[in-house]
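> take this sequence and fold it.
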Amino acid sequence: MSEELDRLARAAVPEVLAAALERAREQAVARLADLLTDAIVAQALAGAPPAPAPAPAQDETDGEALYAYGITPAGLPLPEEVQALTDGGRIDRVAAGDLALLVSHVLPDELRIDEDDLSETGRLATLARGHDAVVRAAAASGPVLPLRFGTVVPDETAARRLLEEHAGSARAQLRRIGDNREWGVKLVRRLDEPAVLGPRPVDRTGVSGTEYLARRRQALRAREDDERSAAGAAELLEEALRPHVRESLRRGGSPGSSLLLDLAFLVPPERESAFLAAAAELREKLDPDGLEVEVSGPWPPYSFAALEPGDA
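The predicted structure is shown next:
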């Protein structure tokens, strides 16, 4: 029976491996497109959690189109000393009322990518960093509502229509975001403290039935203790950082995995020092338990911006 199972397992390896690689590729591409940073490129290569996102959109015609970076108040200065997404491009603004769309002219072929190339110097990563650079430059001057990486509109008429269709939602979000910046915080179980994904195996060799059951109950209790400890640390982290932030959202994490908690925070500039100090204090406090607090940022408010149809 054991030999038959081994044979079946070996036969299934190519198919299982191919499926796993495909899932990893999709997850990495999605992560790159969503968060648009050098750090995310590295995380994608290591295998990041899934976040559904399309590849860069392409205009269906062969003519020039407008690549859209984000929505700003109409009076916000254009980003200076920053290049457009594609070579030779210039950052322009299309206004509709009190809102403006930051754009640059682009040819569809300039956005074509090889989704299998996830290197830091690949086309996808280069385009993602270019998008992020423009959004960051705009955010340095005032509130900006970042658009999804790969947003393309055919012309200025379509750009104004986008602004008009989402005017109510965009205005509300720009007021809410203001000059706050996004910071990411992860609570991670160190690699030398392997995650408990299930009851620890119990060796039955030379063990009576009663002793085996006792050991199994002990393993189950140990797992429950680990999960309670991880949940407690996650709750402590959220409570400690909450006084210093405007908004927060949970992006992932589970007590039974190595990534226990993945949070995004919208932090006012005047609270950033206190926020970082609280995170550093937590890092020292949780380190003896084999837990790490990883802080990243600041970013434009990618996690807190979402266009929805609204009344103009």
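> only C-alpha atoms from now on, for both contacts and neighbour counts.
Will do.
> which residue is nearest the centroid of the chain?
Leu35 (4.6 Å; C-alpha atoms, centre = their mean).
> for Leu66, which three-state class applies?
strand (DSSP: H, G, I helix; E, B strand; the rest coil).
> on that earlier part again, name the nearest residue to the residue nearest to the centre of the chain, ignoring sequence neighbours.
Tyr302 (6.9 Å; C-alpha to C-alpha, 6 or more residues apart in numbering).
> equivalent analysis for Leu147, please.
Nearest to Leu147 is Gly70, by C-alpha to C-alpha, 6+ apart, at 4.8 Å.
> contact partners for that neighbour?
Taking C-alpha atoms under 8 Å, 6 or more residues apart in numbering as the criterion, Gly70 is in contact with 101-103, 135, 144-147.
> now with 10 Å?
100-103, 131, 134-135, 138-139, 144-149, 151, 305 (C-alpha atoms under 10 Å, 6 or more residues apart in numbering).
> please generate a structure for the following sequence too, so the two can be compared:
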Amino acid sequence: MSDDRDQLAGPGLYLYGLVQLDEHVPEDLIGVQDEPVRGERLAQVTALVSHLDDGAVVGRPAEVRAHAAVVDTMAGRGPVLPIQFGTTTDDLDGIGSALPAERQQAYVDNLRRLADVVQLSLTARYVQDTVIAELVREDPEIRQLRELTRGRPEVVTHDARVRLGELVVAGFERKRAADADLLERAVVPLVEELRHREVTQVDVVLDAAVLVRRDAVARFEDALEDVAAGVVGRITLRLVGPQAPYDFVEEV
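I've put the predicted structure just below:
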């Protein structure tokens, strides 16, 4: 079975993920290259697969989206273990060889562990103009440098602009520490587990994956609306899901 993340020649079947043995796959579920997705029962789990023409190439953005849509759709119905994008096999025997029965018990255990929860992705971002205005009010040096650089050529204010940028970034980071803690304390009581993702952009306050009980998703969304109301105009919240538990299990 091939698992290269780049473009791959498709020998026969494309694989999406593993679900519980008795999980029903919707008849209208469409996957990579507009092929219908079906379930193939193995010894202890069911593999989600679709047909792939011999010699077909997988790796385009549309196929990445199709793969994710299949896995996330099934995650909304029940637990699913995602298989790495681009994974193909020649035929059904190839699936059985790659996922022998003795390994499937671990997959069964993970599926049971995830049966009552679903992953959601929560991103909080600053409204940049609002936070910059705060920094200008709070920091005399930032205020002075903004006045110094406003309307003047970059060539003569280069050093001042560099210093201003450093101060603004440091200000965002300083505020992020307190605001992320505030948001996290509001969210943690509502979830089963939370995992942070690396923050790489200055305006991101919090980027996290959370596991929420399936029967509590609506209550979590309502509670998050209350949190959002408390930070409106300063921080925006974005919630995505249900998703496959990418952040809580390793891809098969």
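> the residue nearest to Leu35 of structure 1 -> structure 2?
Correspondence of Tyr302 of structure 1 to structure 2, assessed by TM-score structural alignment: Tyr246.
> check Val134 of structure 1 too.
Val134 of structure 1 maps onto Val70 in structure 2, by TM-score structural alignment.
> quick one: map Phe220 of structure 2 onto structure 1.
By TM-score structural alignment, Phe220 of structure 2 lines up with Phe275.
> next up, the contacts around the closest residue in space to its match that isn't next to it in sequence.
Of all residues not flanking Phe275 of structure 1 in the chain, His244 sits nearest, at 5.5 Å (C-alpha to C-alpha, 6+ apart). Contacts for His244 of structure 1 (C-alpha under 10 Å, 6+ apart) come out as 265-268, 270-276, 278.
> cool, Leu183 of structure 2 as well?
124, 205-206, 224, 227-228, 231.
> now Arg200 of structure 1
215-216, 218-220, 222-223.
> take those and lay them out in CSV including distance to Ala231 of structure 1.
Below are the contacts of Arg200 of structure 1 laid out as CSV (distance: C-alpha to C-alpha, whole Å):
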residue, distance to Ala231 of structure 1
Arg215, 24
Arg216, 23
Gln218, 20
Ala219, 18
Leu220, 16
Ala222, 14
Arg223, 12
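> quick check on the residues you listed: which are buried?
215-216, 219-220, 223 (16 or more other C-alpha atoms under 10 Å).
> select from the residues you listed every entry located in helices.
215-216, 219-220, 223 (DSSP state H).
> the helices in the stretch 51-200 of structure 2, which residues?
Assigned by DSSP state H, counting those that start in this stretch, the stretch 51-200 of structure 2 shows helices spanning 61-75, 92-98, 101-113, 128-138, 140-149, 158-187.
> so what touches the host helix or strand of Leu282 of structure 1?
For Leu282 of structure 1, the host element (DSSP states H and E) is helix 272-286. By C-alpha under 10 Å, 6+ apart, the surrounding residues in contact with helix 272-286 of structure 1 are 180-181, 183, 185, 187, 233, 236-237, 240-245, 265-269, 291-295, 298.
> tell me the buried residues within the residues you listed.
180-181, 183, 185, 187, 233, 237, 241, 244-245, 265-268, 291-293, 295, 298.
> where in structure 2 does stretch 11-23 of structure 1 align, residue-wise?
Under TM-score structural alignment, there's no match for stretch 11-23 of structure 1.
> I'd say Arg181 of structure 1 and Ser296 touch.
No: using C-alpha atoms under 10 Å, Arg181 of structure 1 is not in contact with Ser296; the gap is 11.5 Å.
> the residue nearest to Leu147 of structure 1 should be in a strand, yeah?
Yes: under three-state DSSP, Gly70 of structure 1 falls within a strand.
> do you know how far it is from Asp87 of structure 1?
19 Å (C-alpha to C-alpha, to the nearest Å).
> please apply the same query to Ala33 of structure 1.
20 Å.
> neighbour count winner among those two?
Legend: neighbour count by other C-alpha atoms under 10 Å for Ala33 of structure 1 and Asp87, higher for Ala33 (27 against 9).
> that one: which element?
Element membership for Ala33 of structure 1, per DSSP H and E: helix 2-35.
> quick one: the helix or strand following that helix to helix 2-35, angle?
Proceeding N to C from helix 2-35 of structure 1, the next assigned helix or strand is helix 38-46, under DSSP H and E. Put simply, helix 38-46 of structure 1 runs at 160 degrees to helix 2-35, going by axes from the mean of the first three to the mean of the last three C-alpha atoms, to 10 degrees.
> still on that earlier bit, what count of nearby residues applies to the residue nearest to Leu35 of structure 1?
Quick note: Tyr302 of structure 1 (other C-alpha under 10 Å) scores 21 neighbours.
> could you do Thr86 of structure 1 as well?
Neighbour tally, Thr86 of structure 1, other C-alpha under 10 Å: 18.
> counting by contacts, list what the helix holding Ala33 of structure 1 packs against.
Contact here means 3 or more C-alpha pairs under 10 Å, 6 or more residues apart in numbering; DSSP states H and E; on that basis helix 2-35 of structure 1 packs against helix 38-46, helix 123-139.
> how close does the next helix or strand after the helix holding Leu282 of structure 1 sit to structure 2?
The element immediately downstream of helix 272-286 of structure 1 (helix or strand, assigned by DSSP H and E) is strand 291-299. For strand 291-299 of structure 1, the mean deviation from structure 2 after alignment is 2.0 Å (mean C-alpha distance after the TM-score superposition for structure 1).
> for strand 291-299 of structure 1, packing partners?
helix 123-139, strand 181-189, helix 209-241, strand 259-267, helix 272-286.
> same thing but at 8 Å, please
Packed against strand 291-299 of structure 1, as judged by 3 or more C-alpha pairs under 8 Å, 6 or more residues apart in numbering; DSSP states H and E, are the following elements: strand 181-189, helix 272-286.
> which residues are contacting the shortest one?
Residues from elsewhere that reach strand 181-189 of structure 1, judged by C-alpha under 8 Å, 6+ apart: 195, 234, 257-269, 290-303.
> what angle do that strand and strand 259-267 make?
Using the same axes, to 10 degrees: strand 181-189 of structure 1 against strand 259-267 is 160 degrees.
> alright, calling it a day.
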